[in-house]
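Q: I'll drop the sequence and a predicted model, then ask my questions.
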Amino acid sequence: MGKILLVSTFMLSAFFANAQCTPDPQYTAPGIYPDTATGLAPAYVDQSYSEDITVITPTDTVVDILGQALQVTIDSISLTSVSGLPPNFSYSCNPPSCGFPGGTIKCAELYSLVDPSAADIGVYPIVFETTSYASNVPFLGTFTQDDVIDYYYIEISAATSTINQFDDATFELKGIYPNPVVNQARIQFVSGNQGATIFKIYNLLGKEIESRSFLSLRGINTMSLDFSSYPEGIYLYSINNGSKIFTKRVVVVH
């Protein structure tokens, strides 16, 4: 019995050791990797998703305290929550506490508990909340700061599931879901900032069928559409923010 328990304990330990994420050794400068220029590798619908994020915590930084730029020692940065993940997605960290000590290279992992399905198609904005702990702070001794990282999103489509990042210049049309559409649908697009946006629908002869002007929000934007009065057929829809314009096709069936 003792041998069986020992073997079981060893197997469980090996499993959890293998389940931990692994920092990417190619990154050496403080930051979160992959960064905005790289993005993360795609995953496929009906296949498991797992992606490691390398976190390199600096030993010190400069913060503004009482109007003065002061250099402080970073004790640690903790990932306190991750919200907005697609259904049946989760995260874990190495170390398991999700506390990253200053001057270390650690990691976090995003993964699917259940393979993404067609019902999960859409765009999911992800929000990472962190708390930084600093010491050797002039006048204060210690210092705590909460931050929000909100420039990631996960897109799940019929073919792939990809996590991306956006900046102020981002303007990207994700698509209409479902497509083909019977009556009701929704369009989703990503905007890097708040601004005037125009959405239009045309028939294949180029005649404008519908037009909307509105103020987009920074992040993932979702707009509901009603195709119940549209005759069956193929239509073109476009979205324009004054700098970029995207056009795609939608099929209406009743």
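A: Done, it's in.

Q: drop to CA atoms for contacts and neighbour counts, all remaining ones
A: Fine.

Q: now residue 7, what's its secondary structure?
A: Using DSSP: H, G, I helix; E, B strand; the rest coil as the criterion, the local structure at residue 7 reads helix.

Q: for comparison:
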Amino acid sequence: MKKKLLILICVFANFFVSAQCVPDSQFTAPGIYPDTALGLDDAIVGQPYNQVITIITPLDTSVEYNGIPIPVTIEYIELTSFSGLPPNFAYDCLAPNCIFDGGSTSCAVLYSTSDPTSADIGSYQLIMTTTTSADAGLGIPITQDDIIDYYYLDIVNTTSTINYIDNTTFELKDIHPNPVNDNAKIQYVLGTDNEIYFALHNLLGEKVESRLIKSQRGVNTFYVNVSNLTEGIYLYSITNGDNIQTKKMIIKH
């Protein structure tokens, strides 16, 4: 009996660890982030995968009826199914039962239950179905089913100059997109869990952005909003106190 209880505790502990996520506070407009312009992070063979998806549900919108726009209040949007995931990948939602209330900011996490292998290399189309419940003030809820099928997840061999991760791995990836207009995706690979200091400087040496990031072994990703910065060439860097790497970012609005 004790052995069974221990197994159950381990299973639930793993479930709750995987389900934890924090919405990215830089996104404020209703939508799903990363959006299709940024895309999902690639999964890399032999490395753990963890992608946080920020979901900002609108509170109200309008629908057309006989060519006339009718304002409606969104009660909730429910994620009813999620298919197309690669082998040994799963998802979970911060919102209970993946039901996102209108006007709420929440998140979901897409993660690997074991590291991808070379047999998993390829592009996977992710298909999500949702049900939206809205109120048009008629006393009868309006429901609408939708399909989200424009996200792809690629599993690739590492494009890094290193072919494996050990305790000394420390690599800053090229920024995407570059030139960047608003949100830049920045990735780096670490050999151990660590805190990383990120800084962005202009060519005058002035620091225009910095943050301390709690990071994990493997591929780490975060986003920098540069929409308020002037066009030009910038240098972005990461350091763990012992190592530092710097790359070039071009901002073009």
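A: Structure received. Keep in mind the model is a prediction, meaning the values are calculated, not measured.

Q: which strand or helix spans the residue nearest to residue 60 of structure 1 when sequence neighbours are not counted?
A: Leaving aside its sequence neighbours, residue 60 of structure 1 sits nearest to residue 73 (C-alpha to C-alpha, 6 or more residues apart in numbering; 4.3 Å). In this structure, residue 73 of structure 1 sits in strand 68-83 according to DSSP states H and E.

Q: that strand - contacts with which helices or strands?
A: With contacts taken as 3 or more C-alpha pairs under 8 Å, 6 or more residues apart in numbering; DSSP states H and E, strand 68-83 of structure 1 sits against strand 60-65, strand 99-101, strand 122-137.

Q: can you redo those as a markdown table with distance to residue 200 of structure 1 and mean neighbour count?
A: Putting those into a markdown table (distance: least, C-alpha to C-alpha, whole Å; neighbours: other C-alpha atoms under 10 Å) gives the following:
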| stretch | distance to residue 200 of structure 1 | mean neighbour count |
| --- | --- | --- |
| strand 60-65 | 46 | 13 |
| strand 99-101 | 47 | 22 |
| strand 122-137 | 21 | 19 |
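
Q: for those, give me a markdown table that also has distance to residue 233 of structure 1.
A: Formatted as a markdown table, those follow (distance: least, C-alpha to C-alpha, whole Å):
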| stretch | distance to residue 233 of structure 1 |
| --- | --- |
| strand 60-65 | 58 |
| strand 99-101 | 54 |
| strand 122-137 | 23 |
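
Q: tell me, how many residues neighbour residue 92 of structure 2?
A: Other residues near residue 92 of structure 2 number 20, with proximity taken as other C-alpha atoms under 10 Å.

Q: what sits against it?
A: Shown in contact with residue 92 of structure 2 (C-alpha atoms under 8 Å, 6 or more residues apart in numbering): 18, 19, 98, 108, 109, 110.

Q: equivalent analysis for residue 99 of structure 2, please.
A: 76, 77, 78, 79.

Q: pull out the buried residues from the residues you listed.
A: Among these, those buried by neighbour count (16 or more other C-alpha atoms under 10 Å) are 76, 77, 78, 79.

Q: out of those residues, who's nearest residue 222 of structure 2?
A: residue 79 (24.6 Å; C-alpha to C-alpha).

Q: list the buried residues in stretch 50-61 of structure 2.
A: Buried-residue list, stretch 50-61 of structure 2, by 16+ other C-alpha under 10 Å: 50, 51, 52, 53, 54, 55, 56, 57, 58, 59.

Q: my read: the second one touches residue 111, true?
A: Yes - taking C-alpha atoms under 8 Å as the contact criterion, residue 51 of structure 2 and residue 111 are neighbours in contact, 6.3 Å apart.

Q: assign residue 22 of structure 2 to helix, strand or coil.
A: coil.

Q: that one -> structure 1?
A: In structure 1, the residue paired with residue 22 of structure 2 according to TM-score structural alignment is residue 22.

Q: how deep is that match tucked in, by neighbour count?
A: Residues lying near residue 22 of structure 1 (other C-alpha under 10 Å) number 18.

Q: in space, not sequence, find me the middle residue of structure 1.
A: With distances taken as C-alpha atoms, centre = their mean, residue 153 lies nearest the centre of structure 1, 2.4 Å away.

Q: can you list contacts of the helix or strand encompassing it?
A: In the assignment (DSSP H and E), residue 153 of structure 1 maps to strand 141-156. The contact list for strand 141-156 of structure 1 (C-alpha under 8 Å, 6+ apart) reads 45, 85-86, 116, 120-137, 161-167, 219.

Q: am I right that residue 119 of structure 2 sits in a helix?
A: Yes - assessed with three-state DSSP, residue 119 of structure 2 lies in a helix.

Q: let me see the contact set for it.
A: Residue 119 of structure 2 touches nothing, counting by C-alpha under 8 Å, 6+ apart.

Q: now tabulate the contacts of residue 99 of structure 2 in JSON lines and tack on distance to residue 12 of structure 2.
A: Listed next are the contacts of residue 99 of structure 2 as JSON lines, based on distance: C-alpha to C-alpha, whole Å:
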{"residue": "76", "distance to residue 12 of structure 2": "27"}
{"residue": "77", "distance to residue 12 of structure 2": "26"}
{"residue": "78", "distance to residue 12 of structure 2": "23"}
{"residue": "79", "distance to residue 12 of structure 2": "22"}
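
Q: of the residues you listed, closest to residue 7 of structure 2?
A: Residue 7 of structure 2 has its nearest neighbour among the contacts of residue 99 of structure 2 in residue 79, at 29.4 Å by C-alpha to C-alpha.

Q: distance of the residue mapped onto that closest one from structure 1 relative to residue 90 of structure 1?
A: In structure 1, residue 79 of structure 2 lines up with residue 79, judged by TM-score structural alignment. Using C-alpha to C-alpha, to the nearest Å, we find residue 79 of structure 1 at a distance of 13 Å from residue 90 of structure 1.

Q: same check, this time on residue 158 of structure 1
A: In terms of C-alpha to C-alpha, residue 158 of structure 1 sits 20 Å off from residue 90 of structure 1.
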